[in-house]
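J.: This is the structure alone, sequence omitted:
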């Protein structure tokens, strides 16, 4: 039992820095691509909070692909009357990284 507890503690200690790195990367990408003009992690600004997006799409296996497409092409009426403009100049890899982080939030 003690060995198992030690393994769990070790596993958790390695996963926390990985999550922090993902958050740091996502926030750097969000700043670089002006996403934080309309979004934040935990508050609605012009667009929904990233946590609200994460909650809405939690458990949906197709969510990452769908959200990446919405970010790239823009949306209308998904979260209210204000549309999200297309983000055609944002690199697909940047979108993928941010969407993957958003889907970890709940």
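T.: It's in. Bear in mind the structure is a predicted one, so any value in this text is a computation, not a measurement. Numbers count the residues shown, from 1 in each chain.
J.: Please count neighbours and contacts with C-alpha atoms only from this point.
T.: Fine.
J.: So residue 82, which state does it fall into?
T.: coil (DSSP: H, G, I helix; E, B strand; the rest coil).
J.: how far away is it from residue 48?
T.: When distance is defined by CA to CA, to the nearest Å, residue 82 is 10 Å away from residue 48.
J.: Give me the more crowded residue out of these two.
T.: residue 48 (18 against 12; other CA atoms under 10 Å).
J.: Now that one. Nearest residue, chain neighbours left out?
T.: residue 39 (6.2 Å; CA to CA, 6 or more residues apart in numbering).
J.: helix or strand right after the longest helix along the chain?
T.: If you go by DSSP state H, the chain has its longest helix at helix 2-32. Sequence-wise, the next helix or strand downstream of helix 2-32 (DSSP states H and E) is helix 50-57.
J.: dropping in the other structure now:
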């Protein structure tokens, strides 16, 4: 009986984790759409700023740097057009940074 229950619980735990990740992605996308990010960025192509795929390639897993750039802005990282500071909380910036870096 134990041999049957352990794999069953493992599958259930994995399924609930995948659901939680999907909910986080949906929340991050809603946050992205509600903020000024959408005016200059897209997931898969350069607009005014770099695509999120380009940011993810360049930054890897550096959530802290991306979050700080979202909060404070940046200059010269992806070209001559500066990114202005954004009106986000640290928590929102971290959520957005994690979402951006998931676009690998």
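T.: Alright, I've got the coordinates. Here the structure is a predicted model, which means the values were calculated and not measured.
J.: Not counting residues beside it along the chain, what's closest to the aligned residue in the first structure for residue 31 of the second structure?
T.: Correspondence of residue 31 of the second structure to the first structure, assessed by TM-score structural alignment: residue 29. Excluding its sequence neighbours, the residue lying closest to residue 29 of the first structure (CA to CA, 6+ apart) is residue 94, at 6.4 Å.
J.: Make sure that neighbour is indeed in a strand.
T.: No. Under three-state DSSP, residue 94 of the first structure falls outside any strand and is assigned helix.
J.: That one -> the second structure?
T.: So, by TM-score structural alignment, residue 94 of the first structure is matched to residue 92.
J.: ok, now residue 57 of the first structure?
T.: Residue 57 of the first structure maps onto residue 59 in the second structure, with residues paired by TM-score structural alignment.
J.: For its match, give me its contacts.
T.: By CA atoms under 8 Å, 6 or more residues apart in numbering, the contact set of residue 59 of the second structure is 66, 101.
J.: can you rerun that using 10 Å?
T.: By CA atoms under 10 Å, 6 or more residues apart in numbering, the contact set of residue 59 of the second structure is 53, 65-66, 100-101.
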